[in-house]
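mind folding the following:
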Amino acid sequence: MTLVETLGVVVPTPPEHRTWIPEVEALDTLRCTGEELEQLVAAGLVRDGGRYENYDVWNLGLLSGSGRSRPEREMVFFARVLKSFGADWVSRRRYEITGWAECPRAEDCPSRDWVAPALPDVVWEQEQIQPGRAEWRGQVVSSGMHATVRDPRVRDAWNHLLEQYRFHFTPASLSPDMASTLRRRVGDCEALCRVLLRDLLDLGIPTELEPGYIFGGARLRRHAWLRFADSDGQSKVLDPSMALLAEMFFTPEYKEFCFGSSINRVIRRDSGKEAFVTHPCVTGDNKIYYEFILRPIRSAQESGITAS
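Sure, this is the predicted structure:
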């Protein structure tokens, strides 16, 4: 499909949830020409002056099939990681983690009041507070699990969701709005999880939404998945957004893995804490989000180092 044709399958972001990016960023995200961008505007892509709706642009790039857009390139990189480590989705892995947050007032920030990210599995070892910035360093160990779902009701609910919904990048303000997701039939990881959560709870299956982050390269991205009690009494994981993306970018094996199994590339966030920072300089709807980078810590044997 052309970009203009792809625009027809993008579900627009509701006006009250729109966020904006400049034209240079829209061009960079889509990797298109100025002429192509004008054609998209003529076909209905939302533009306000010289600004474009961020999520519409990202979803257009994701679905474009061009192979050159930023969203596609990120997914292709993640696909390489999954392919390269296909036999290593569940092994115990140790990482060095760096987290940071920056005040929009930068060095003019008058406060040194920062709270370390609430990640239950992370051991924070260092904290560095500077004007307008806080940084934390530590370690985390992550392990996955292979599992088979036994309850046929879970399979039915899962299949229904994958057949009826599509993945879309979604504003954080819109993801919790399940009525909107049910109406639009698209959503991000949290939005899709909330729909499946409702369906499983209606069936009497104990289920909870787990927030966290996923490791698809160096940078961690916010993510969410479900954990439920299967009929065999075991706790298992459902990751509908990654299953839908697997249909487009990954493998059938990884799509099936998302149904019951958990990968060693996710880190839990405390479900009682937000992904953004509580900071005196933040007011109203503005938010400062934590950012994270992971680096694998390899053993001497893995690194090719031998003892002398």
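
contacts and neighbour counts: CA atoms only from here.
OK.

where along the stretch 101-250 of the chain do the strands fall?
Read by DSSP state E, counting those that start in this stretch, the stretch 101-250 of the chain holds these strands, from start to end of the chain: 122-130, 133-142, 166-167, 186-187, 207-215, 220-229, 235-238.

buried deepest among those, which one?
Among those, strand 186-187 has the highest mean neighbour count (mean count of other Cα atoms under 10 Å), at a mean of 24.

touching that one from outside, list them.
Strand 186-187 has contacts (Cα atoms under 8 Å, 6 or more residues apart in numbering) with 11, 165-170, 175, 181, 192.

what about 6 Å?
With contacts defined as Cα atoms under 6 Å, 6 or more residues apart in numbering, strand 186-187 is touched by 165-168.

if we can go back for a sec, how about the strands of the stretch 101-250 of the chain in JSON lines, adding distance to residue 17?
Below are the strands of the stretch 101-250 of the chain laid out as JSON lines (distance: least, Cα to Cα, whole Å):
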{"stretch": "strand 122-130", "distance to residue 17": "33"}
{"stretch": "strand 133-142", "distance to residue 17": "28"}
{"stretch": "strand 166-167", "distance to residue 17": "17"}
{"stretch": "strand 186-187", "distance to residue 17": "13"}
{"stretch": "strand 207-215", "distance to residue 17": "21"}
{"stretch": "strand 220-229", "distance to residue 17": "19"}
{"stretch": "strand 235-238", "distance to residue 17": "27"}
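
now the other sequence, so there's something to compare against:
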Amino acid sequence: MSAGGLHRSLALLYPIPARHRRADTGRAEAGQLLGCDDATLSDLVRRGLPATGEPGRERFDSRDLFNLGLYAGTGQSMSEQVFVFALRWMRARTEALLAPRTAAFSARVECDAPDGCGDAPRSVLARPLPKEYDGDLTDYATDPADAGDDDTVVSASPSLGITATLQTRGELLPLRSAGARAAVREFLGADLRWVKLPEDLQADVDLMLDRGVASCASASRWLRQLCVEAGVPATTRMGWVVGMEMVHAWVEIEDTDGVTKVLDPIFALFAAMAPGANPVFRDPDQALRTNRLVPTALAAGEPLARHSCGGRTVPARLTTKILPKVSS
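Have a look, this model is predicted:
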């Protein structure tokens, strides 16, 4: 196979900074993830692909490998193949993006501290709020059953789980505000690439603008900023995506007709990468809220799951499944 695509992608790679790097992938798996042979992998290391360890036994950060493969354009990397499969729903007709959907939701947060869970553990999880978008939440239950619940977040000790049935629906509305349309066009015109980033960098707008690497949080924060600068009231919101188990962020604006509308900058970037994607995702004159969004009360950059123990905040492990339910 030609290594040209991987070489071009490597020239654009934003390497995971050393302070965030984790050597979690060996050579054999790295070659499989990139869809390349051993000689090509060695060549990529010589050209600057970050690695640790002696030659022939290097270890890599899986996020570097994912980001490198995603923009290789070979169709042979695991990240390209996963992306095409995960985003196949973006080819759907507009009516299918808006129609009511039903999904089984489950989420669990646990301590992920490397040294084990400490004293007085507490887990906190954002509550799904589909009613914010004309949806509904039924069969709602927490584990433990007596978890604290203030209708926006749930908390318990030491771990916490939520199960529910979600009803979601989409909405497509004309974007009336000239300022909002201009903001969307400016975003679409920027040379941005979605990449996997460490959690601490995902909401960093300056990094996005300096290096062209975007997460849903940084993209949403910047698009909100562009809207506000254009005189359009705007906020951000965090949530999940049905069928992708993906933590996601987007923008809400108050349009000139008084209606709150959704702008989804990362879905616009995804649509440029997904073969045959419905053009409505990148239409600057339309506000599309797909039926796959599950909102919470949190803003972009706020963690959907938190855990504290031993008197400090520690890493939280969030496991989420949001699976479409088929009517019997």
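
what's near enough to touch the residue nearest to the spatial centre of the second structure?
For the second structure, the residue whose C-alpha lies nearest the mean C-alpha position (Cα atoms, centre = their mean) is residue 248; its distance is 4.2 Å. Going by Cα under 6 Å, 6+ apart, residue 248 of the second structure touches 238-240.

identify the residue of the first structure aligned to it.
Using TM-score structural alignment as the criterion, residue 248 of the second structure maps onto residue 223 of the first structure.

equivalent analysis for residue 192 of the second structure, please.
Residue correspondence to the first structure (TM-score structural alignment): residue 192 of the second structure is matched to residue 166.

skipping adjacent residues, who's closest to that match in space?
Excluding its sequence neighbours, the residue lying closest to residue 166 of the first structure (Cα to Cα, 6 or more residues apart in numbering) is residue 186, at 4.8 Å.

right, and the strands of the stretch 101-250 of the first structure - which one's nearest residue 48 of the first structure?
Ranking the strands of the stretch 101-250 of the first structure by their distance to residue 48 of the first structure (criterion: Cα to Cα) puts strand 186-187 first, at 23.7 Å.

what residues in the second structure pair up with the closest one?
Mapping strand 186-187 of the first structure onto the second structure (TM-score structural alignment) gives residues 213-214.

got CSV for the contacts of strand 186-187 of the first structure, with distance to residue 59 of the first structure too?
As requested, the contacts of strand 186-187 of the first structure are exported to CSV (distance: Cα to Cα, whole Å):
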residue, distance to residue 59 of the first structure
165, 14
166, 11
167, 9
168, 6
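
residue 7 of the first structure: which of the residues you listed is nearest?
Within the contacts of strand 186-187 of the first structure, distances to residue 7 of the first structure taken as Cα to Cα reach their minimum at residue 168, with 12.8 Å.

who touches the closest one in this structure?
Residues counted as contacts of residue 168 of the first structure (Cα under 6 Å, 6+ apart) are 59, 186-188.

residue 83 of the first structure: which of those is nearest?
residue 188 (23.0 Å).

any idea how far that closest one is from residue 212 of the first structure?
Plainly put, residue 188 of the first structure is 14 Å away from residue 212 of the first structure if you go by Cα to Cα, to the nearest Å.

repeat for residue 281 of the first structure
25 Å.

now do residue 132 of the first structure
For residue 132 of the first structure, the distance to residue 212 of the first structure equals 25 Å [Cα to Cα].

again with residue 232 of the first structure
Separation of residue 232 of the first structure from residue 212 of the first structure (Cα to Cα): 26 Å.

again with residue 186 of the first structure
Distance from residue 186 of the first structure to residue 212 of the first structure, counting by Cα to Cα: 21 Å.

how about the equivalent of residue 163 of the second structure over in the first structure, what does it touch?
Across the two structures, residue 163 of the second structure finds its equivalent in residue 137 of the first structure, going by TM-score structural alignment. When the contact criterion is Cα under 6 Å, 6+ apart, the partners of residue 137 of the first structure are 97-98, 124-126.

need these in JSON lines (columns: distance to residue 76 of the first structure).
As requested, the contacts of residue 137 of the first structure are arranged in JSON lines below (distance: Cα to Cα, whole Å):
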{"residue": "97", "distance to residue 76 of the first structure": "24"}
{"residue": "98", "distance to residue 76 of the first structure": "24"}
{"residue": "124", "distance to residue 76 of the first structure": "32"}
{"residue": "125", "distance to residue 76 of the first structure": "34"}
{"residue": "126", "distance to residue 76 of the first structure": "34"}
